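> one predicted model, sequence on top.
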Amino acid sequence: MKQPELNYALFMETFFNHSVDAITIIGADNIIQYVNPAFEALYGLSADTVVGKNVWTLWPENTNDFPWMASRILQEKQVSEYETRRRTAYGHCVDVSLTISPIRDLDGNIRAYLTVGRDITEKKRMERALLEVESMFRLIEGNISDAVAIVTRSGRIEYASTSYETFLGIRITNIIGGIAVDWIHPDDINRTKDIFINLLHEKKRCQLECRLKHRDGYWLDVETAMTPIMDDNGEVRKIILVSRDITDRRRAEQLLLQAEKLSVVGQLGAALAHEIRNPLTSVKGFFQLLNRDTLGKEHYFSIIFSELQRIEDIIGDFLNSAKPQINGFQVCDAWELLRKSISVMQLEAHMHNIEIRLASAQAYLPIRCDEDKLKQVFVNVIKNAIESMSRGGVITVNAELAGDDRICIQITDQGCGISADLLPQLGHPFYTTKEKGTGMGLAVCSKILHEHKGEMSFVSSQGEGTQVSIKLPKTEPLVSDADSAK
């Protein structure tokens, strides 16, 4: 059976009338010949008011578009998805994507233009919103100190914020694509993996503390918030990591803990020392009376007296640690304090075949301090240096400015040195590397320096010696002190 012929005119009319896109037929003379219902709905203009009019008169603000479009059509035969804005009869503008095709006669001459306009207002609004969010994100990213990263379920880094460059000293290009655990301290890897696996299972935000390696080789204490990103099936797709450097906070906590230990030790020492000192005085006095008749037993009495003296020294250390405040601050020259401290230890150094060298004073270095207490610190450190140099040698003492507001005093020996794993324990109460030490000498020194708003650090290598650095605030010299220094 013969199929009925398709009525193309009816088909085109139906297609135009039911199209969701705004369709316009414009003559070669720029006169509008036809608009469909979607055109009327989009622009708020009825066919009766626009058909027969010059298309340029409808949107005078867009007249620059038309010559460009005509030229483009002559060159490429069509303009595809040209994005522009058109004002409507409702008083607002819409974003439109235009596709313009020429309609030619049998001789190839352009008789009209078919324009198809699609409303992309919502699409453009979303693009602008996305650009605003991206711009805001870049602004936030560039101004926060926290480091932000996005990792996959396997731990591979897909994104890293620019703050990582200052955070770890590593370029972002060297971070993205790597595995997150590559920068974690070996001792923290297993714990980090357990927390990561638990997050994938529990699908809840969690907190992690670990150490990350800086490009220069040292380790940073880092606190990281780990937040899962879920897919449509409720599974963890990726994880956002927001990391913060807490190295200074940890150091402050350690100093506070050490100060609390010293306070407790001081209170305990004060209570015990006062209880022990009185009977000890009596024992020591009667012992000295007995010492008058020690025929054949001098060695025993010498040992007993030495141990009694040691007990008294320990009690003295406890009492020193118990003193809550240091009074009598005055402005002193760091060089003069060092000279006095060295003179106290010169005889003992000479007995151990040790030379103490004080660098030549370069400038007046004023420190506001309790002179006796600060001398106690220097004497203690020099004494430790002497005791570490069983074969003699040289102890070098120097002082210099460390920035505009600090003075650094360095005491360097040629002793046995201390292993790197023991250095962090120095200065803690009861910790000592000496066979008969009490562990209170450096603890008392730390307390004195704390009262002076100073700090003490150690650099040492076994068999090569130790350098003790003491940093104290530099103060403004008094006029009389400056004059006397001259």
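Now that the structure is in, tell me what you want to look at.
> alpha carbons only for contacts and neighbour counts from here, please
OK.
> any idea how far the closest residue to K323 other than its chain neighbours lies from Q258?
Among residues not flanking K323 along the chain, G266 sits closest, at 7.1 Å (C-alpha to C-alpha, 6 or more residues apart in numbering). Distance of G266 to Q258, computed by C-alpha to C-alpha, to the nearest Å: 12 Å.
> who's more crowded, these two?
G266 (23 against 18; other C-alpha atoms under 10 Å).
> next SSE after the helix or strand encompassing L10?
Assigned by DSSP states H and E, L10 belongs to helix 8-18. Next along the chain after helix 8-18, taking DSSP H and E as the criterion, comes strand 22-27.
> and that following strand, what does it pack onto?
strand 32-35, helix 37-43, strand 110-119 (3 or more C-alpha pairs under 8 Å, 6 or more residues apart in numbering; DSSP states H and E).
> can I get these in CSV including distance to G217?
Putting the helices and strands packed on strand 22-27 into CSV (distance: least, C-alpha to C-alpha, whole Å) gives the following:
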stretch, distance to G217
strand 32-35, 72
helix 37-43, 64
strand 110-119, 58
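> check it against this one:
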Amino acid sequence: MDHNATNVHTVIQDVEVYAVVSSNGRFQYISSNSTELIGYSYDDLIGKYVKDFIHSEDLFLIESYFFNEHHLHPCTFRFMHKNGAYVWFQATVDFIRSTVSKQGKDIVLKIRVLDTYNVMFEQSKENEKKNKDYTIGQVDGDLLLDDLPSPLYISHLGKIVYVNKAFMELLGASSKAQLIGKHTVDFIDNGYHEVVKNRIKRLHNGEKIGIIEQTWSRLDGIEINVEVTANLTTFKGEKVELIILTDISSRRNFQKILQKSRERYQRLIDNSIDTIGVIHQDKWVFINESGVKLFEAGDYPEMLGKNIFEHLHQNDHQKMKESLESILSGKAEVNVTNQSWVISEEKTIYSEMVCIPTTYFGEQAVQVILRDISDRKKTEELMLRSEKLSIAGQLAAGIAHEIRNPLTAIKGFLQIMHPEFKNHTQYFHIIFSELNRIEMILSELLVLAKPQETKFRKTNLVTLIQDVTMLLETQANLNSVSIVQEHDYANLLINCDQNQLKQVFINLFKNAIDAMPKGGIVTVQTKRKEDKVLIIVKDEGEGIPVDLIDRIGEPFLTTKEKGNGLGLMITYKIIEDHNGRISVESTVGKGSSFTVEMPFGDFKES
């Protein structure tokens, strides 16, 4: 064998590099022959992130492969050479106990370059200086190429003049005669014909051409995906093309499976009604569309990089820190917590969050599934309030019955005694007045205890409010309060129990008057909103403390010195019986606004 053939044999030996990658994705070790393979020295790579050298299109493949111990095939990916070009690598992976984290595992990589055999046909440094083509010996070179495991052939301006055994096997040929003499384009998909001819032309013009992926047809008609490397060499005294093929059909299929799996997983995430996100170093590094809507962000980029504590309620900060820490430290594999998020000054949402460990480019992170439970929480609060009302009603009924019996006796004996103490009539008037007040309170208690017979009839809401205003105008004037009415329509016809609804507005008007001991204006507005009627009662009082607004309507809750908390509770109950609702807005120091929303029957404008 001549000297050139010996050099070929030396170069074609597989060069393997060993590397150790820590559980957080950094190079910890690289074998000394890395410079020969990828141009980097030991010091160039140690401590650097693997992801910084991987082609962007292969990052997902690396993520799913390097950090999943259940792999079945070698991993194929592109790695950036020191000269800036990307080189195709094939790596096998083993896992060992991590030297950084007790819970993690380091990754041992055995790496080889897929186009290793491309190297063997490159010009030696001496020949590069002399600008000479590499020459393959006619006898020993042929024998050497024939037994190479990589499929290759030699062509002259596209016409095949030599094939090795591996190339025959790749195309399903039983003899060289089936292939020699044919043109390269005879085996290539029509879409690549012009590309192939152009590459041959450029190669003979001395230009460097890169690796290309093509679809070839075997002799039996089966299509295969190959990666093609082309070099110019000399064969039997003529300049020819040396073509090396790598069958990437399995890799393509594997990548398609991975891509489909990724797309399926991505669709599940994108279409999930729950918020799914990834938290890394207390920041959102991923969040799905539902999360963008939940936090009312303008778009997806607006959420990326945002600190998770920005929207989290202050009271939940410590709980969130403990939850994330338990996942990141490995103390818990799953963590379920409840928290509240402040979206704006007017809106707070409540959520249930499941935390599980994950990785983000090799670093520990937390994947969260966040479910909006605001409606469920409101339902629970309504159920709790209903239960309180039920208990209060039962308690009120017992108290009312126990008091009413002795009260009847006291009142009866006082009526008998009254004629004998005519000189003290004024005292009896006071006693009877207070007894009547006690009876009225007892009647209110009994309203809570049992459903009252309601008589619904068509009623003009505006007229009803005018009657209540007239009734309370005297009391309002005594307190330097004026009642101003603002009606969008003269007639607003609704179906209601007139007496019960009068009681509602009497309670609301009296509360508004009592809220302004120094005088002021009570504004009463009636409006139409789609299929609802709105009655708004505003005062200019001191307002209601923020911590009490959500509790308004609870039994015995009052801000008045002599109040018993029953008026608003009865008001809420009556409106609920009329299929309506009451909402409250209040600013301390500026006043409060109660809005009663009710369905209306016939609506007429006059």
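Okay, I see it. Predicted, not measured: the structure shown is a model, and the values here were computed from it.
> before we move on, back to that, which residue in the second structure aligns with the residue nearest to K323 of the first structure?
By TM-score structural alignment, G266 of the first structure lines up with G393 in the second structure.
> apart from its chain neighbours, what residue comes closest to the counterpart of Q466 of the second structure in the first structure?
When the first structure is aligned by TM-score structural alignment, Q466 of the second structure is paired with R339. Spatial nearest neighbour of R339 of the first structure, excluding adjacent residues (C-alpha to C-alpha, 6+ apart): L358 at 7.7 Å.
> and that neighbour, what's its match in the second structure?
In the second structure, L358 of the first structure lands on Q485 (TM-score structural alignment).
> hmm, who's touching the helix or strand hosting T463 of the second structure?
When elements are assigned from DSSP H and E, T463 of the second structure belongs to helix 461-478. The contact list for helix 461-478 of the second structure, computed with C-alpha atoms under 8 Å, 6 or more residues apart in numbering, reads 482-483, 487, 490-494, 498, 502, 505-506, 509-510, 513, 526.
> of those, which is the nearest to Y427 of the second structure?
Of all the contacts of helix 461-478 of the second structure, Y427 of the second structure sits closest to K510, with 27.8 Å by C-alpha to C-alpha.
> what is the neighbour count of the closest one?
Count around K510 of the second structure with other C-alpha under 10 Å applied: 15.
> with adjacent residues omitted, what lies nearest to the residue mapped onto it from the first structure?
Alignment note (TM-score structural alignment): K510 of the second structure maps to K383 of the first structure. Spatially, and ignoring its direct neighbours in sequence, K383 of the first structure is nearest to M345 (7.2 Å; C-alpha to C-alpha, 6+ apart).
> next one: that neighbour from N320 of the first structure, what distance?
For M345 of the first structure, the distance to N320 of the first structure - C-alpha to C-alpha - is 20 Å.
> compare neighbour counts for these two and give me the winner.
Counting neighbours by other C-alpha under 10 Å for M345 of the first structure and for N320 shows that N320 has the greater number, 20 against 17.
> now that one, nearest residue through space, not along the chain?
Per C-alpha to C-alpha, 6+ apart, closest to N320 of the first structure is V444, 6.9 Å.
> surely that neighbour and L319 touch.
No. Between V444 of the first structure and L319 there is no contact under C-alpha atoms under 8 Å: 9.8 Å.
> how about the strands in the stretch 101-250 of the second structure?
In the stretch 101-250 of the second structure, the segments counted as strands under DSSP state E, counting those that start in this stretch are 105-113, 135-136, 152-156, 159-163, 212-217, 223-235, 238-247.
> who are the packing partners of the longest one?
This means strand 223-235 of the second structure. Looks like strand 223-235 of the second structure contacts strand 135-136, helix 193-204, strand 212-217, strand 238-247, helix 249-270 (3+ C-alpha pairs under 8 Å, 6+ apart).
> let's see that with 6 Å instead.
Applying 3 or more C-alpha pairs under 6 Å, 6 or more residues apart in numbering; DSSP states H and E, we find strand 223-235 of the second structure packed against strand 212-217, strand 238-247.
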